[in-house]
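Undergrad: pasting the structure only:
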């Protein structure tokens, strides 16, 4: 079976964000694939919505055997298990969240479906904090 190089971006801004990131990383490692490198954790203001809760963010590079769609299912299952009820795409807006796991890059492919677009355009090209974290694990 072949392995795929993936970059994920994680964020949390409620209920002990740093601990939420740690729990999500443990779940990624046990259920998704081997984490090869991690950026540092950084604190950022919410983007594209108003909140007084500051985000804790990290980027990770991992190796996984999962396909893009299976990977999406796995990270969404981790989000749900950690208590995330509504996905931003489902409600059409951003809001505070216990955990958010975005698939940024998957090998060097371009992938587009109704539920997933790789590379993740906003985080890869528009958000400075995300570009900085992603570049540290590439």
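TA: Looks like it came in fine. Keep in mind that this is a model prediction, so the values were computed, not measured. Numbering: from 1, shown residues only.
Undergrad: Please make it C-alpha for all contacts and neighbour counts, starting now.
TA: OK.
Undergrad: show me the contacts for residue 63.
TA: Residues in contact with residue 63, defined by CA atoms under 8 Å, 6 or more residues apart in numbering, are 3, 4, 5, 6, 33, 34, 35, 36.
Undergrad: before we go on, here's another structure to hold up against the first:
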């Protein structure tokens, strides 16, 4: 079973944001993945929705044996476990969230389905905070 290099972007704008991000990374690690590199925290305004709550974000390179869909299931389960009740793909819009974990790249693959798009183009090209966090990763 080979290891896959994955870039994740994590964000939180509710509660203890930094603790939320570190807790999510710890849960990813506890699930058998290697956390290889993590950026510094970056504070940003909400994107594509209005909120008075600012975001704290990080990017991380992980190594995993999981497939893209298995990893998606894992990150969605972590989000739910940490209290995220609404998924923007399902609701069609963004809201405040305890944790958001996005798969930005997965090896060098390009993949599109209803639930998963790799690479995550919004983070690679449209969002300034993402470009700042990912500048040394991509």
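TA: All right, it came through fine. Just so it is clear, the structure is predicted and the values come from calculations on it, not from any experiment.
Undergrad: now, which of the contacts of residue 63 of structure 1 sits nearest residue 19 of structure 1?
TA: Distance to residue 19 of structure 1, by CA to CA, is smallest for residue 35 among those, at 17.4 Å.
Undergrad: now the closest one, what's its secondary structure?
TA: Following DSSP: H, G, I helix; E, B strand; the rest coil, we place residue 35 of structure 1 in the strand state.
Undergrad: Can you tell me, leaving aside adjacent residues, what's nearest to it?
TA: Counting by CA to CA, 6 or more residues apart in numbering, residue 62 is the residue found nearest to residue 35 of structure 1 once chain neighbours are left out, at 4.2 Å.
Undergrad: Structure 2: which residue goes with the one you found?
TA: Aligned by TM-score structural alignment, residue 62 of structure 1 pairs with residue 62 of structure 2.
Undergrad: Quick check: its match vs residue 48 of structure 2, distance?
TA: Counting by CA to CA, to the nearest Å, the separation of residue 62 of structure 2 from residue 48 of structure 2 is 27 Å.
Undergrad: These two: which is more packed in?
TA: Neighbours per residue (other CA atoms under 10 Å) separate residue 62 of structure 2 from residue 48, with residue 62 holding more: 21 against 10.
Undergrad: Was I right to think that one contacts residue 33?
TA: Yes - Residue 62 of structure 2 lies in contact with residue 33 (CA atoms under 8 Å); the separation is 6.6 Å.
Undergrad: quick one on the thing from earlier: mean deviation, the host helix or strand of the residue nearest to residue 35 of structure 1 versus structure 2?
TA: Element membership of residue 62 of structure 1 [criterion: DSSP states H and E] is strand 55-64. In the superposition against structure 2, strand 55-64 of structure 1 averages 0.2 Å from its aligned positions (mean CA distance after the TM-score superposition for structure 1).
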